[in-house]
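Peer 1: Need a 3D model of the following:
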Amino acid sequence: MGSPVDNLVDLLDLEQIEVNIFRGRSPEESLQRVFGGQVAGQALVAASRTVDPDRPVHSLHAYFLRPGTPGVPIVYQVDRIRDGRSFTTRRVLGVQQGKTIFALTADFHLPEETPFEHQTAMPDVPAPEDVPSALDEVGSVLGELPPFISRRQPFDLRYVERLRWTEEELKGVEPRSAVWLRTNGTLPDDPLIHTCAVTYASDMTLLDAVRVPVEPLWGKRHFDMASLDHAMWFHRPFRADEWLLYQQESPVAVGGRGLARGQIFDRQGRLVVSVMQEGLFRRIA
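Peer 2: This is a model prediction of the structure:
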């Protein structure tokens, strides 16, 4: 067994079994479903393997259709929708045990000179060195780490605001959250690995913004949740092994679904990725 970061890189290294068909490993876990960030990251790798490397991905739109089974490989079928002068489009279906569990459309763009630039400002938050590691904080309070923590071990996650552990502490809390993140080790220089690593990580904490007013983020859960869809826009190059601020908020939660949006900034304050996700929330009986 390698380090968690080595395992992440290995997880994103798909086997090509036919033209436009790839197979991804799914780790054996005690949890009920495959982690959505894993499937999204692997599907993006599959799409990227059919595109010229001089065209980086600029957006992806995905739907989580069925829960995946841990320990069972996932086959990714790539459809080459369009190869234009500036844009390339790919559609990917993730299939497991004969059923489609995931669908992704990704668009790739040949970089161009921009006629103008603007972006929203990065929030003024404490530096990552000034806030504790989430794993250290959770371990010190709970005494043990939840089983899903294995999915987060490749990353150093640091919540900007202190974690809340009781119902009383949740009163008046706004539906937003922010976390610093980077991989727990250096990644290879291949930009695709960094993009797919952040795609993996983008699903780990985004729905926290929906949950934070109603239940502690760690510990016993009152609601079962599942990602329904996921969209990302990649604005600028970045490294996933350097600190990134993931600012998250939820504009609405209604009808059993909560919508969350995120902005990922690098340490220099540049907005590098935008994210949207809707999740299903049901009270645990």
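
Peer 1: CA only for contacts and neighbour counts going forward, please
Peer 2: OK.

Peer 1: Doesn't A47 belong to a helix?
Peer 2: Yes: counting by DSSP: H, G, I helix; E, B strand; the rest coil, A47 falls inside a helix.

Peer 1: quick one, what contacts V34?
Peer 2: Neighbouring residues of V34 by Cα atoms under 8 Å, 6 or more residues apart in numbering: S26, P67, G68, T69, P70.

Peer 1: okay but the last one is in contact with Q38, surely?
Peer 2: What that stands for is P70. No: if you go by Cα atoms under 8 Å, P70 and Q38 don't touch, sitting 11.0 Å apart.

Peer 1: returning to that earlier point: so which two of the contacts of V34 are the farthest from each other?
Peer 2: Across those, the longest distance by Cα to Cα is 12.5 Å; it joins S26 and P67.

Peer 1: To compare with the earlier structure, here is another sequence to fold:
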Amino acid sequence: MNELEKLLKYFELEHLEVNLFRGQSLDIGTGRIFGGQALSQALKAAYLTTEEHQVHSLHAYFLREGDCNKPVVYQVERARDGRTFSNRRVSAIQNGKPILILACSFQKFEKGMEHQKAIPKVPLPDELTEKTLIPGDKIKHLSPRMRRTLTTQGPFEFRFVDDVDPFDSEPKEPIKRIWFKARYPLEADQSMHRTLLTFVSDFHLVSTATLPHGVSYLDPKLQFASLDHAMWFHRPFQIDDWLLYDCDSPSASEARGFATGHVFDIKGNLVASTAQQGLMRMWDKPE
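Peer 2: Got it, this is the predicted structure:
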């Protein structure tokens, strides 16, 4: 299997009971469950209880660190089923405690008034090349686990509009723009494309809030963790075609960084928006 096929296996949730599902955990090398995994598996569990609807928004809180060596149980509450909208609440449970709670809303497709903000003027993906996130001379300073995480070719290809060295201590404007897509063609319905975008939306977003402060999100003295995550889906899209993630951080305060993102397709259509808040606290972490 290629890397995308391996990832899709994690969305084949086991049906335990009515409204109860179990998903296996993915180890991306951090030692804990990746937030995007819990988000997207919870969304997948909600999808398994709906028909003829597509998710149009979701709001989640990360409550506890998850163990990537154990599966996660997803309990779905069918809050409402209407003619146009359906709502679900999902608890992601591990060791008898929720590690994430998700509320999401689904809608049957309907036409209506349209407008959108314009895509920023940036180089197209064909004008950029794929580069490692960490410069070669600094990879050797990482732990073996982080080295594997940041250098392994995953199911998505990222092309950065601006070169960002996470170890650079020079303060920068809190903006990050990245083209990305699945590495392999994906023959799936729109629900899987939206589930995979939920997964990948957790990459690179809230770390934008560290840029003005000249601190690396890889700094062991920085306690850095996602607190919540929200998404809005505006238009259909294909995740195996290029998408631009336009991220910016309008604020950081009270040990929290806040970032927003807009996702555009290659034609300039705004297909989704995101918002995320993360803990940003400097501390004396033991070795």
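
Peer 1: Superposed, how do the two chains score by TM?
Peer 2: TM-score for the superposed chains, counting by TM-score structural alignment, normalised by the length of the first structure: 0.91, backed by 279 aligned residues with a Cα RMSD of 2.0 Å.

Peer 1: just the helices in the first structure please.
Peer 2: Under the criterion DSSP state H, helices of the first structure are mapped to 4-11, 36-48, 134-142, 167-170, 191-205, 208-211.

Peer 1: and among those helices, the most buried is which?
Peer 2: Counting by mean count of other Cα atoms under 10 Å, helix 36-48 has the highest mean neighbour count of the helices of the first structure, with a mean of 26.

Peer 1: what's the mean deviation for that helix versus the second structure?
Peer 2: After superposition onto the second structure, helix 36-48 of the first structure sits on average 0.3 Å from its aligned residues (mean Cα distance after the TM-score superposition for the first structure).

Peer 1: what's that helix packed up against?
Peer 2: strand 21-24, strand 57-64, strand 74-83, strand 87-96, strand 99-109, helix 191-205 (3 or more Cα pairs under 8 Å, 6 or more residues apart in numbering; DSSP states H and E).

Peer 1: Ok, which of these comes nearest E137 of the first structure?
Peer 2: helix 191-205 (15.8 Å).

Peer 1: Tell me roughly how far the closest one lies from the second structure on average.
Peer 2: Overlaying the second structure shows helix 191-205 of the first structure at a mean distance of 0.8 Å from the equivalent residues (mean Cα distance after the TM-score superposition for the first structure).

Peer 1: what range in the second structure does that helix sit on?
Peer 2: Under TM-score structural alignment, the counterpart of helix 191-205 of the first structure in the second structure spans residues 190-204.

Peer 1: What lies in contact with that stretch?
Peer 2: 35-37, 39-41, 43-44, 47, 54-55, 231, 233, 236-239, 274.

Peer 1: Swap in 6 Å and give it another go.
Peer 2: Stretch 190-204 of the second structure has contacts (Cα atoms under 6 Å, 6 or more residues apart in numbering) with G36, Q37, S40, I239.

Peer 1: can you list those residues in TSV and add distance to M280 of the second structure?
Peer 2: Shown next, in TSV, are the contacts of stretch 190-204 of the second structure (distance: Cα to Cα, whole Å):
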residue	distance to M280 of the second structure
G36	19
Q37	21
S40	24
I239	30
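
Peer 1: any idea how far T132 of the second structure is from G154 of the second structure?
Peer 2: 12 Å (Cα to Cα, to the nearest Å).

Peer 1: how about V160 of the first structure, what's its partner in the second structure?
Peer 2: In the second structure, the residue matched to V160 of the first structure (TM-score structural alignment) is V161.

Peer 1: Number of residues surrounding that match?
Peer 2: If you count neighbours by other Cα atoms under 10 Å, V161 of the second structure ends up with 19.

Peer 1: Lovely, talk soon.
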